[in-house]
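1. I would like to see how this sequence folds:
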Amino acid sequence: MTQIIQEQAPAERTRKPDWIRVKAPTSAGYNETRQLMRRLNLATVCEEAACPNIGECWTKKHATVMILGDTCTRACAFCNIKTGMPRAVDAMEPQHVADAAAEMGLKHIVITSVDRDDLPDGGASQFVKVINALRASTPDTTIEILTPDFRNKREQALESIVAARPDVYNHNLETVPRLYPTIRPGARYYASLRLLDTVKRLDPTIFTKSGVMLGLGEERMEIHQVMDDMRSADIDFITMGQYLQPTPRHAKVMEFVTPKQFEGYAAIARAKGFLQVASSPLTRSSYHADADFAQMREARNAKLAKG
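-> This next block holds a predicted model:
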């Protein structure tokens, strides 16, 4: 007897509303930025994570460099970065990042990385080398880093980065605690909070920053609680953006949060005391990071002036 096997159609992703759609990148500035990244053998989270803002940012010569390769040792349900065994750390990467910042004339640069659980320090030493290379090459460039959680690594890993004194230390909580087992299974919510609290304890002058994605099935009061948790850790800057499903095998979009709802969350965050708030459907960790940093610094100066 012949067995007929019916092939299942791939899961259909939720149709995006008009407010989340962006144009495909085609500008000359976009192509120049792309060519520079290829020439210097640098990965970017803009490409690897399929960021919807890549056209706008790269046209303005803003790119978020992703160090420690393009392969992650974890497999979060929201992330488009490939998972596997990473290559050896590139010894020339710090200088290449510094060269890119110099060629693009960056006043502010954002450096992130994949998770490198295979390394004894989780890749912390590479962050330090990149910061040092940037300070030597473009000393006036302010530096924002977006790091992994360095879970189960030596405490000295985090301390070494803080000692290098980035201007902004970002680590994203990503979602509410209830969703961690399915959305961010390799991480722990309170470990991430503790990391950011430790940064502020070690050096109160470093701005701290964290972000969450909305539309994964979280409830309104859970977002309010995350805000309170962040303020308890003295986090200065919160970002909130719409989760977008990168492929059918990733976590589904449970809701498209409206721009008005994002504005409501922003008002609540400001009332809770954050120095800076970025909240919109297209907000991402490094979106408009240069302007946001300038505003955050002004807000702190104004606060200090008032005593």
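2. Every contact and neighbour count from this point should use C-alpha atoms.
-> OK.
3. mind listing what's buried in stretch 208-222?
-> Neighbour counts using 16 or more other Cα atoms under 10 Å place 208-216, 218 of stretch 208-222 among the buried residues.
4. here's the other one to compare against:
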Amino acid sequence: MSRARKPDWLRTRPPSGERFTEIKRTLRERDLHTVCEEANCPNMGECWSGGDGAGSGPGTATFMLMGERCSRGCNFCDVETGGMGPLDPDEPANVAEAVAEIGLDYVVLTSVDRDDLDDQGASHFARTIAAIKQRDPEILVEVLIPDFQGDPDCVRKIIDAEPDVIAHNIETVERLQWPVRDRRANYEQSLSVLEQVERESDIYTKTSIMLGLGEYDHEVYQTLTDLREADVDVVTLGQYLQPSRSHLEVGSYVHPDKFETWRAVAEDDLDFLYCASGPMVRSSYKAGELFVDAVIREGRSVEEARTTARAASRSV
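-> Coordinates of the predicted model:
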């Protein structure tokens, strides 16, 4: 069966420019990986090159810790599974050095799942956060963490490291958790991670939902409702794109107008602090990071921060 043709609104510019080349060189020199590359993110050129894709902003890269191979096999994800190697003890310092050389002031850290490790990599996350903050306490650090199999001690290690944002992705509606995600992941387990962060800290929380996997509108609304009841602060919604023919097929291409409807529902009806919603939006997305930056660093009101983030999103 041939795959449906992508609509015009899903076209992106190929990554290019001096800023993009500089970041890629720095990462390769330190043997670092980014989820931008591993997951073939369509926004890589925009984020790496700066807010407008032309190098005028500081740029954002989402560092992927603990290797290129994952202990799980989610059917939407392009990261390879199995054959994980030992952790690189120098990785936290190398990430901190790369952040300083690139000149980032907002850093996103994520990782593969490492169910093979005693604490599933939570301590490695914490060491990397500490290394970045020790070099420059003013840098904002967002972590996009695995579910750690719902282990509260692992989640607590992340909380104690005091990042500025803790994100964990619910990914899809409850009915579609399998076959979308690995069977070791589940809806309630992900909600429990987000609830623990909110219960035990005042750190901002964030999550992401993919659309176009066969979900119904009432299921999306229920997922957003469940996330708000867990006091999640920021949510992003984006279009699922099939990485290869061996991954789940796209159920539908959701029109940008529908994404705008979900943004209004999230912010106006359900009172999320911020929602980035659009076909090309991903969990680590420049507009969402600009919102958090404006609230935390600049002390802007939620409405002012929303305006800043939306303006940047429209400029690309």
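5. Just the ones in strands from the buried residues of stretch 208-222 of structure 1, please.
-> Residues of the buried residues of stretch 208-222 of structure 1 located in strands (DSSP state E): 208-214.
6. thinking again about what came up before, between the buried residues of stretch 208-222 of structure 1, which is nearest residue 287 of structure 1?
-> Using Cα to Cα, residue 211 comes nearest to residue 287 of structure 1 of the buried residues of stretch 208-222 of structure 1, at 11.7 Å.
7. contacting residues around the closest one?
-> Neighbouring residues of residue 211 of structure 1 by Cα atoms under 8 Å, 6 or more residues apart in numbering: 171-174, 238-240, 285.
8. residue in structure 2 matching it?
-> Alignment note (TM-score structural alignment): residue 211 of structure 1 maps to residue 208 of structure 2.
9. now residue 34 of structure 1
-> Alignment note (TM-score structural alignment): residue 34 of structure 1 maps to residue 24 of structure 2.
10. and what of residue 98 of structure 1?
-> By TM-score structural alignment, residue 98 of structure 1 lines up with residue 96.
11. what's the nearest residue to that match if we skip its chain neighbours?
-> Nearest residue to residue 96 of structure 2 in three dimensions, chain neighbours excluded: residue 132, at 4.6 Å (Cα to Cα, 6 or more residues apart in numbering).
12. try residue 124 of structure 1
-> With sequence-adjacent residues excluded and distances taken as Cα to Cα, 6+ apart, residue 124 of structure 1 is closest to residue 157, at 5.4 Å.
13. Starting from residue 163 of structure 1, give me the distance back to the one you found.
-> 10 Å (Cα to Cα, to the nearest Å).
14. Over to residue 171 of structure 1?
-> Taking Cα to Cα, one finds residue 171 of structure 1 at 17 Å from residue 163 of structure 1.
15. ok, the two, which is more surrounded?
-> residue 171 (21 against 12; other Cα atoms under 10 Å).
16. What's the more buried one aligned with over in structure 2?
-> Under the alignment (TM-score structural alignment), residue 171 of structure 1 pairs with residue 168 of structure 2.
17. if I read this right, that match contacts residue 197, doesn't it?
-> No - in this structure residue 168 of structure 2 lies outside contact range of residue 197 using Cα atoms under 8 Å: 10.1 Å.
18. What ranges does the stretch 51-200 of structure 1 have for its helices?
-> For the stretch 51-200 of structure 1, the helices defined by DSSP state H, counting those that start in this stretch occupy 54-59, 93-104, 124-137, 155-164, 180-183, 189-202.
19. can these go into CSV with extra columns for distance to residue 147 of structure 1?
-> Below are the helices of the stretch 51-200 of structure 1 laid out as CSV (distance: least, Cα to Cα, whole Å):
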stretch, distance to residue 147 of structure 1
helix 54-59, 20
helix 93-104, 15
helix 124-137, 8
helix 155-164, 10
helix 180-183, 18
helix 189-202, 10
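20. Can you tell me which of these is nearest to residue 74 of structure 1?
-> Nearest to residue 74 of structure 1, of all the helices of the stretch 51-200 of structure 1, is helix 180-183, at 11.5 Å by Cα to Cα.
21. burial of the aligned residue in structure 1 for residue 81 of structure 2, as a residue count?
-> In structure 1, the residue paired with residue 81 of structure 2 is residue 83, using TM-score structural alignment. A count of nearby residues for residue 83 of structure 1, using other Cα under 10 Å, gives 16.
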